[in-house]
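*Asks:* Any chance you can model this:
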Amino acid sequence: MRRRRGRDGRPWLTAVQFEAGERLRETYERAGLGVKITVDLAALPSASGGRHGGRGLLPQEHQLDARRAVRAAVDAVGPGLADILIRVCCHLEGLDEAERGLGWPARSGKLVLALGLDRLAIHYGMIAPPARDAELAC
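*Replies:* This is a model prediction of the structure:
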């Protein structure tokens, strides 16, 4: 998806949107919520004989932290936008497949995905939230 371009020739996902989606996917995988394809090296004994990764946490604690981080991200984005993010970023579904799975019209997911990735980037502190000038004028 990162390579897709709009009619104007520019990528339709910004670098920040892509990075936010990648961060969610990586956290989702660390949380053990996705399909495991590789070995969890943190669970293997270390050279010092311990069975835990960095920061002195056990693998289960790392997994629990990652699950909390995924939950916080999903909550920050909101249920309508989180659905497409989970399908596309975490389950690696194509946009067409995700739209069908959600019962959405064709080509509707592109805009919703971009909005969700923007909110995710705000949650991660990658971009500043938009100014709320309209609310301040009241």
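*Asks:* Could you use CA atoms for every contact and neighbour count after this?
*Replies:* Noted.
*Asks:* so Ala121 makes contact with Val16?
*Replies:* Yes: the pair Ala121 / Val16 is scored as a contact, 6.8 Å apart, by CA atoms under 8 Å.
*Asks:* out of those two, which sits in the more crowded spot?
*Replies:* Neighbour totals were compared for Ala121 and Val16, and Ala121 leads with 24 against 16 (other CA atoms under 10 Å).
*Asks:* Now the second one, please; I'll put the structures next to each other:
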Amino acid sequence: MASHVQQMIEDPDGVRQAVLVHMGESPLAWLRARGRLSERHFIAGDMLRNDWERAGLGARVTMRWDAAARDGGRRGPARPADPTLAQMAARERFNGAIRAAGPGMADILWRVACAGEGLAAAEKALCWPSRAGKLVLTLALDRVADWYRVP
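*Replies:* Just a heads-up that it's a prediction; the model follows:
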């Protein structure tokens, strides 16, 4: 049986949301493997997810060492981590792709491509009718593919 876990993840607007994630296979890979998503759309979604992760927008699953002892063992206030140029560039690409997807499409796009939530779970969470998510996701991925210039 498939392993699903509920995770709290920040959406593109910084709001923490609970999503149901399948741990064995990404929803985009599942849709592509069953002929329900084109290779172009899969690549665009994967590029979006990679930028989301590179930008540091995903859930942190590692220990943070901000409060570690500094300067001869004294503990000072935690300094915010400076984003790297790569993180800032990834965040700009991610935000540009989300804007390119258009109003009303970012929720399903983010939930499925970035957070790894299954399509049916995303539709339910958004209170959408069954199968509406696939249509909106496909439209959003088409726009994102254009934005990323995926052939």
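*Asks:* Can you calculate the TM-score here?
*Replies:* Superposed pair, TM-score by TM-score structural alignment, normalised by the length of the first structure: 0.68. Supporting alignment: 106 aligned residues with a CA RMSD of 2.2 Å.
*Asks:* Does Leu135 of the second structure lie in a helix or a strand, and which?
*Replies:* Leu135 of the second structure is part of helix 132-148 when elements are defined by DSSP states H and E.
*Asks:* so where is stretch 64-73 of the first structure in the second structure?
*Replies:* Across the second structure, the stretch matching stretch 64-73 of the first structure (TM-score structural alignment) is residues 88-97.
*Asks:* Stretch 89-108 of the first structure now?
*Replies:* Using TM-score structural alignment, stretch 89-108 of the first structure pairs with 113-132 in the second structure.
*Asks:* Which residue, other than its chain neighbours, is closest to the residue nearest to the spatial centre of the second structure?
*Replies:* Centroid-nearest residue in the second structure, with CA atoms, centre = their mean: Cys114, separated by 1.8 Å. Setting aside the residues directly before and after it, Cys114 of the second structure is nearest to Arg49 in space (CA to CA, 6 or more residues apart in numbering), at 4.6 Å.
*Asks:* What residues sit buried inside stretch 93-104 of the second structure?
*Replies:* Arg93, Phe94, Asn95, Ala97, Ile98, Ala100, Ala101 (16 or more other CA atoms under 10 Å).
*Asks:* contacting residues for the second one?
*Replies:* If I follow you right, that is Phe94 of the second structure. Leu48, Asp51, Trp52 (CA atoms under 8 Å, 6 or more residues apart in numbering).
*Asks:* next one: the first one
*Replies:* Residues in contact with Arg93 of the second structure (CA under 8 Å, 6+ apart) are Asp51.
*Asks:* for the fifth one, same thing?
*Replies:* Ile98 of the second structure makes contact with Ala106, Val144, according to CA under 8 Å, 6+ apart.
*Asks:* Regarding it, what is its secondary structure?
*Replies:* helix (DSSP: H, G, I helix; E, B strand; the rest coil).
*Asks:* What separation is there between it and His4 of the second structure?
*Replies:* 26 Å (CA to CA, to the nearest Å).
*Asks:* Centre of the chain to stretch 101-109 of the first structure, how far?
*Replies:* How far stretch 101-109 of the first structure lies from its chain's middle: 19 Å, per CA atoms, centre = their mean, to the nearest Å.
*Asks:* do the same with stretch 141-151 of the second structure
*Replies:* Centre-to-centre, stretch 141-151 of the second structure and its host chain are 16 Å apart (CA atoms, centre = their mean).
*Asks:* swap in stretch 133-151 of the second structure?
*Replies:* Going by CA atoms, centre = their mean, where stretch 133-151 of the second structure is centred and where its chain is centred differ by 14 Å.
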